[in-house]
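Student: Here is the input, now give the coordinates:
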Amino acid sequence: MADITKEAVQQGMDSFMATFGRVPDNFKLLAEHAPGAFAGYGLMRSFVMRGPEAGGALDLKTKELIFALLDTLAGQTTGAKNHAAAAMRLGLTLPELAEGLVQVLMVGGVTTWNLTGAAVMKHCAELESQGGE
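Tutor: I've put the predicted structure just below:
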């Protein structure tokens, strides 16, 4: 593996650790078997997941909410739950999440709510009732 790819893989791993606290198993698998692809993804992720103090335009709470909403629209329930929980750790409220999920419902239809949105809302409500994760 070329040095530039190794550096980009490490940057992607570092980005996950900094914002998520771990590297998800599916991304570890990608890094192991397709390091060039993970390197490209990792560079995009480290660019997007910069806070304003590091040159990012949006705060991390907003970025996590956006990922949760996009994952909901795509039907990626696990990712949507993980990103919504991360946004809650950064201060997202249940009313804010509900508004965003309703926007997804408006664009993607009631199926997005039935397949993913409701599960995300329930997951985050349970997290809040437990006092966090």
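Student: hey, let's count contacts and neighbours off CA atoms from now on
Tutor: Noted.
Student: what's in contact with the host helix or strand of residue 7?
Tutor: Element membership for residue 7, per DSSP states H and E: helix 3-20. By CA atoms under 8 Å, 6 or more residues apart in numbering, the list of residues contacting helix 3-20 from outside reads 22-23, 31, 35-36, 38-43, 45-46, 49, 86.
Student: to compare against the first, here's another:
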Amino acid sequence: MKVVRCISAPVNVLLRMVVSGQMPQRPGAFAAQFAPETLQRFKDLCRQQDKAYSKVLERLALLYVETNGAVLADRSAPVGAAPGVQKRQVQVETLQNKLLEDLLKRVEILEKKDVKMLYELDRVYKELAFLKSGLQSPG
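Tutor: Next up, the predicted model:
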């Protein structure tokens, strides 16, 4: 340790050279390599919400630990669920997907029928208009 004194104001300065070239870190310090654009977007959002990004990261890490990683797990199958429960979950989702497909096909058919009906109604109205005017329909 080297003590440096300034004539105008005496100050003790602790200088420590780190051989690795890295700055000394306090216990609990964390260094990570983010994609620069991700880090910037994260910092900007935290700034908008008036939150310290390091505290947000700490809370996210705590949430990850408390949920045993489930916070980032695939939402279709809960982490730690029994294989039978996961299988039933997949079966339910498959059934839901089939029902949704069937429903979408039915809606499409109804929409086509609606368009066809509107076309036919339009044709009938035109034909009536021709008959009322005393003209022959062109067809």
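Student: TM-score them against each other, please.
Tutor: Aligned and superposed, the two chains score 0.23 in TM-score terms (TM-score structural alignment, normalised by the length of the first structure); 58 aligned residues with a CA RMSD of 5.2 Å.
Student: follow-up on the earlier one: any quick ChimeraX command for the buried ones out of the contacts of helix 3-20 of the first structure?
Tutor: A single ChimeraX command selects the buried members of the contacts of helix 3-20 of the first structure (16 or more other CA atoms under 10 Å):
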select :23,31,35,36,38,39,41,42,43,45,46,49,86
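Student: Between the contacts of helix 3-20 of the first structure, which sits nearest residue 61 of the first structure?
Tutor: For these, the closest approach to residue 61 of the first structure (CA to CA) belongs to residue 86, at 7.6 Å.
Student: my read: that closest one touches residue 63, true?
Tutor: No. Here residue 86 of the first structure does not reach residue 63: they are 9.9 Å apart, not a contact under CA atoms under 8 Å.
Student: hmm, back to that, of all the contacts of helix 3-20 of the first structure, which two lie farthest apart?
Tutor: Greatest spacing in these, by CA to CA: 36 and 86 (27.0 Å).
Student: Now for the spatially most central residue of the first structure: which residues touch it?
Tutor: Nearest residue to the geometric centre of the first structure (CA atoms, centre = their mean): residue 83, 3.7 Å. The neighbourhood of residue 83 of the first structure, defined by CA under 8 Å, 6+ apart, consists of 64, 65, 67, 68.
Student: which element is residue 36 of the first structure on?
Tutor: Here residue 36 of the first structure is covered by helix 35-48, with elements defined by DSSP H and E.
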